[in-house]
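Chemist: Prediction below, plus the sequence it came from.
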Amino acid sequence: MTSPKTTSSGLKRKTMSIGELKRRNDASQAARDAEKAAKKS
């Protein structure tokens, strides 16, 4: 069994990357929405 320290740091890294992915996804989604709005007007 791995030590709690290693496990928690691994979890933290995973959570961080998921948050990073979500941020990037939100940013690209916002860019698409802006593009759509620009095309509409």
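Modeler: Everything's here; your move.

Chemist: rest of the way, CA atoms for contacts and neighbours
Modeler: Noted.

Chemist: Would you quantify the distance from Thr6 to Leu21?
Modeler: As for Thr6, its distance to Leu21 is 23 Å (criterion: C-alpha to C-alpha, to the nearest Å).

Chemist: For the protein, just list every one of the helices.
Modeler: Ranges of helices within the chain are 4-40, based on DSSP state H.

Chemist: which residues does Ala34 contact?
Modeler: With contacts defined as C-alpha atoms under 8 Å, 6 or more residues apart in numbering, Ala34 has no neighbours.

Chemist: Recalculate using a threshold of 10 Å.
Modeler: Listed by C-alpha atoms under 10 Å, 6 or more residues apart in numbering, the contact partners of Ala34 are Ser28, Lys40.

Chemist: ok, structure two:
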Amino acid sequence: MREDIAKLLSPARKAKLHESIVAQIKDLIHSKKLVVEDKLP
């Protein structure tokens, strides 16, 4: 039972992490603090 629940929850965590990364990059671009030559951490 726990394994089934863990499998269902894992993709959601990854999706949320991905969405937060995308949101942070968009914020950097829109705030113009990110330049083309800059490297992302």
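Modeler: Yep, it's here. Everything numeric here is computed off the predicted structure, so don't read it as measured data.

Chemist: Share the number of residues neighbouring Thr15 of structure 1, please.
Modeler: 12 (other C-alpha atoms under 10 Å).

Chemist: Tell me the residue in structure 2 aligned with it.
Modeler: Superposed on structure 2 with TM-score structural alignment, Thr15 of structure 1 falls opposite Leu9.

Chemist: got a list of contacts for stretch 19-29 of structure 1?
Modeler: Contacts of stretch 19-29 of structure 1 (C-alpha under 10 Å, 6+ apart): Arg13, Lys14, Thr15, Met16, Ser17, Ile18, Ala30, Ala31, Arg32, Asp33, Ala34, Glu35.

Chemist: Just the buried ones from those?
Modeler: Among those, none counts as buried by neighbour count (16 or more other C-alpha atoms under 10 Å).

Chemist: Count the neighbours of Lys12 of structure 1 for me.
Modeler: Neighbours around Lys12 of structure 1, by other C-alpha under 10 Å: 12.

Chemist: ditto for Arg23 of structure 1
Modeler: Arg23 of structure 1: 12 surrounding residues under other C-alpha under 10 Å.

Chemist: ok, it to Ser9 of structure 1 distance?
Modeler: As for Arg23 of structure 1, its distance to Ser9 of structure 1 is 21 Å (criterion: C-alpha to C-alpha).

Chemist: before we move on, what about Leu21 of structure 1?
Modeler: 18 Å.

Chemist: Alright, I will stop here.
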